[in-house]
Each structure stands twice: as structure tokens, then as C-alpha cells.
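In: sharing a model prediction with you, sequence too.
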Amino acid sequence: MSESTALFPDPSRHPDWIQPHSEKWYARLASETDEYKYPWKSQFDEPTAESLFKEKIASLLTTDSRVLDVGCGHGEFTLQFVTKAKEVVGIDKRESFIATANRINTSENARFVTVDVDNGLPFPDNEFDLIYTKKGPWMFGGAGEGNRVIKPGGFALGLYHGGSDGGLRTLFNGLYQPSVSGNPLEAGIKQTYEDHQNQGLSEIDVQGIEEIEYLSTPEDVLIKKCFGQSKSVKKYVWETCLSGVEDIFDKNATTKGLSVINYHYMVTARVI
């Protein structure tokens, strides 16, 4: 769709816009909050991608399992496995996130460590039975040290966000960019599977997940878009977009809110 038909200005063209999930973006988020948590209000249809990922991890654990969460954020997800495993270790490069994780941790089975995975992992060989990442770094293949610190036959899991739609990009064209044509899940499953080949893994399985989320208010449409951005970007988006977003939201929202589809890809594999 051409720029002339866009209903809203593109926030990514603002001079202070930061590419989401870039190094600079994470640094800004960590400087403003001690948690990695979505700030917008919404509700979900079950099951969510996160609940399915949690169930998958739990199904592969025993009381003797040692687990590593790579990119654990503030540790809330990590701590769900302390009663199912012998030890759970969460790592993240952001000290403020790890500080929060250590503050909320009350289990002797869990520990959290500040680690920059680009500099390697501070763990001995064959230390873990299962390594997972929830939208964080993937530690297998290339320079990743996952193959070194996991036991042969251990499990590697990942959950990746593959974008959102469900009319969001059509209704708010410009604020959100139009989706590429075709089925995003089919294309994403194929690409994700190919990306995980030749990484010392076997039994690779990629599952596409459509997660239904309902944004609660028009402001939440903007908060979702501006997550992790500066005050100047947020001010610009609110001033130029809120009125139009309110009109479209009111015309299309259900009693639950505005329906959005979030696409995720869950990878499960075993280490050779």
C-alpha cells in the first residue's frame, strides 16, 4: 500500500525512533524499568503462546533436570519451573533485570546471573539437561555455546514472536505497516525450520501458534506500538494518532476489546 493511502504517520521515521529489540532498544528499556513486561492492557483467549511454551518445557523436565533460561528478563517466567527441576538458572545481560529476578526469587532451586552471551557462558561442559529461550538469544550453531554446556541428548527450546495482525495493520495503516501477502505461519515455520538446521540438533520440530489478544483501549494500540520508545516518540504518536485511533477502535472493538492475532513459532529439538 502506498504512502499516500496511509491513515497515520509512520512512527519509525521519527528521528528518535529505535529499532525494537535492538541493543539500543533493550538498553533504553532497562534504564526505564527493572522488568521486561508488556505495559499495555489486554486479555487473551487460551491457550496463549506462553502457556503452550510453559507446558512444553514442563513436560520435558524431571526432578533431576538442570535448566538454563537464556534471556530471562526479570525472571518471572523462569521461576515457574523451580518445583519441577533440580536447578533453574536464569541469565540476562541487563543488570537491572537480574536484580529484580534476585529480589523476587525465594527458591533455593533457582539462581540468576548477569551474563553477556556474546562473551560465552560461565558454565562447565554438559551442565544442563534443557536450555530454552523465550524471545531471547538462541545458543546453538555458530558461536553459541549451547552445544557445549548442554548434555548430549538434552533438549533445546525456543519461542519466537513472528508479528501481529488480525486487522491491526489494515485498520491502522501507517502506524502499523501492512502485512506481506500469504500465510505468515506457513512461511515462518519453513524459515524457522531452515534456520535451525546444521546446528548439532536432531528431531527439530517447529510449531506455529496463533494467539488471540484483545487490546483494552485505544491507548493500548499506541502503547503496544511505542513499547520501549522515548518520551519524544510517544508524545509525537499520541498527538498525531490518538484521535484517529479512537474512532477506528470504537467502530471495530468487541466487548472484549480490539482483536489482534499474534504469531509465534515454538522450536523443540534434541542435542546430538
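Out: That came through fine.

In: from here on, contacts and neighbour counts on C-alpha atoms
Out: Fine.

In: now do the helices in the stretch 101-250 of the chain.
Out: With helices called from DSSP state H, counting those that start in this stretch, the stretch 101-250 of the chain shows them at 146-149, 168-171, 184-195, 218-225, 231-252.

In: in JSON lines: those, plus mean neighbour count.
Out: Output for the helices of the stretch 101-250 of the chain, formatted as JSON lines (neighbours: other Cα atoms under 10 Å):
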{"stretch": "helix 146-149", "mean neighbour count": "22"}
{"stretch": "helix 168-171", "mean neighbour count": "18"}
{"stretch": "helix 184-195", "mean neighbour count": "15"}
{"stretch": "helix 218-225", "mean neighbour count": "19"}
{"stretch": "helix 231-252", "mean neighbour count": "15"}
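
In: out of these, which gets nearest to Lys84?
Out: Closest of the helices of the stretch 101-250 of the chain to Lys84 is helix 146-149, at 20.4 Å (criterion: Cα to Cα).

In: from the contact counts, what lies against the closest one?
Out: If you count contacts as 3 or more Cα pairs under 8 Å, 6 or more residues apart in numbering; DSSP states H and E, helix 146-149 packs onto no helix or strand.

In: out of the helices of the stretch 101-250 of the chain, which is closest to Leu52?
Out: The nearest among those, by Cα to Cα, is helix 184-195 at 16.3 Å.

In: second structure for comparison follows:
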Amino acid sequence: MDNVSFIEGNTINGFLFKPNEFDCAYIIKGPTSAYPYLKKVIKNGGMILGLHPGDQWGKELPILFPNLFNCSKGTPILDTIKHRLKNSNYSCHHIDVIKSLEFISSPIDVLKLRCFGQHPSIYEILKEKYLFEIAKIFKQNATADGLPITFSSYLVRAIV
């Protein structure tokens, strides 16, 4: 399609786009802070699609690995999304909760998941301290496909 182009932006540096410059926008994995900014750069009647991690993502992990993962309380991600959408005054918006089953392939992947976004030294410390225990729990609970966990996301559709 000749009339389609993709431009990447972020709210950290601010959007350097003109008002009503785009027909639609897509947010993946956040940030929710983009919703107020996108309202300004999307044309009237345009759509914003957002895909955000769900509050119930991996809800089994704190039960299986209480030393590594914390139980989440409430719905802080959903609450933040709702707050941003309300304050952005979109003409309408809808949030779908998508849940499916995901499989973690190995005990080391459990540890990598726990340490995602952290300094590599954290990974090494936790690996030394917990890998044996993680492997034991993994083996007890895994299927042939791996360790099943809940995968949840919020799919946001907003009309300017």
C-alpha cells in the first residue's frame, strides 16, 4: 500500500508531530502516558489501538515461586489505562481482556523472566541462589510443552 507509513515515537522525548497529523496509532506494551498525547495528533474519528500487559499475566508464578515473584493486588495496570482514557476525553473507548495459556520452556527461562529489565548481576545472584529450587518446581509442574502460565493483555480501542 502506497498510502501507509509507520512512524515510531515515544512520550519520553515528546511527540514532535503536528495536530491531526495521523489517521491512527498503535501502542504496544505501553506506555499508557501516550493516550493524552495521541489524542492531539490523531485526526477526529481516528482510532488508537493499544496492547498492554494484563494484571493477571503469569498469576501462577508467585504461587509456584514465592521467593521470586510477588502477588499483584488489584488491577493497577487496568486502573491506569482507564484513568488515562477518561482524562483524554476520547469520543469512545473499549477495553478487552485477552487471556490465553503460554508455556515457559525451561527453568532458566523462569529466571530470565524474573530478571527481565534488571542489571545482569541480579540474574547471576538469583541464578546461584535459586536455580536448583526453580528447576525442582519446574519439573514438578511442567507439561511436555513447558510450564503453563496465564497470559493476559488489555486490548484498548479508542476513537478520537
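Out: The structure has been received and is ready for your questions. As the structure is a prediction and not an experimental result, all values here were calculated from the model.

In: before we move on, the earlier item: format the helices of the stretch 101-250 of structure 1 as CSV; extra columns: distance to Gly90 of structure 1.
Out: Listed next are the helices of the stretch 101-250 of structure 1 as CSV, based on distance: least, Cα to Cα, whole Å:
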stretch, distance to Gly90 of structure 1
helix 146-149, 14
helix 168-171, 34
helix 184-195, 24
helix 218-225, 26
helix 231-252, 31
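
In: and of the ones you listed, who's closest to Val260 of structure 1?
Out: That would be helix 168-171 among the helices of the stretch 101-250 of structure 1, by Cα to Cα, at 6.3 Å.

In: what does that closest one correspond to over in structure 2?
Out: The counterpart of helix 168-171 of structure 1 in structure 2, counting by TM-score structural alignment, spans residues 61-64.

In: still on that earlier bit, among the helices of the stretch 101-250 of structure 1, which comes closest to Glu211 of structure 1?
Out: Closest among the helices of the stretch 101-250 of structure 1, using Cα to Cα: helix 184-195, at 11.5 Å.

In: list the contacts of the closest residue to Glu219 of structure 1 other than its chain neighbours.
Out: The shortest distance from Glu219 of structure 1 to any non-neighbouring residue, by Cα to Cα, 6 or more residues apart in numbering, is to Leu242 (7.1 Å). Applying Cα atoms under 8 Å, 6 or more residues apart in numbering to Leu242 of structure 1 gives the contacts Pro218, Glu219, Leu222.

In: reformat these as a markdown table; add distance to Met266 of structure 1.
Out: A markdown table is the format used below for those (distance: Cα to Cα, whole Å):
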| residue | distance to Met266 of structure 1 |
| --- | --- |
| Pro218 | 30 |
| Glu219 | 30 |
| Leu222 | 27 |
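
In: and the gap between the spatially most central residue of structure 2 and Phe151 of structure 2?
Out: Here the mean C-alpha position of structure 2 is nearest to the C-alpha of Pro53 (Cα atoms, centre = their mean), at a distance of 2.5 Å. Distance from Pro53 of structure 2 to Phe151 of structure 2, counting by Cα to Cα, to the nearest Å: 9 Å.

In: next one: Asn141 of structure 2
Out: With Cα to Cα as the criterion, Asn141 of structure 2 and Phe151 of structure 2 are 17 Å apart.

In: with His119 of structure 2 instead?
Out: Taken as Cα to Cα, the span from His119 of structure 2 to Phe151 of structure 2 is 25 Å.

In: neighbour count for the two, which is higher?
Out: The neighbour comparison of His119 of structure 2 against Phe151 (other Cα atoms under 10 Å) goes to Phe151, with 18 against 9.

In: the aligned residue in structure 1 for the more buried one in helix, strand or coil?
Out: Aligning on TM-score structural alignment places Phe151 of structure 2 opposite Asn262 in structure 1. Put simply, Asn262 of structure 1 is strand when judged by DSSP: H, G, I helix; E, B strand; the rest coil.

In: list the contacts of Asn262 of structure 1.
Out: Counting by Cα under 8 Å, 6+ apart, the residues that Asn262 of structure 1 touches are His161, Gly162, Gly163, Ser164, Asp165, Gly166, Glu210, Glu211, Ile212, Glu213.

In: please redo it, this time with the cut-off set to 6 Å
Out: Counting by Cα atoms under 6 Å, 6 or more residues apart in numbering, Asn262 of structure 1 touches Gly163, Ser164, Glu210, Glu211.

In: ok, Val206 of structure 1 next?
Out: Met266, Val267.
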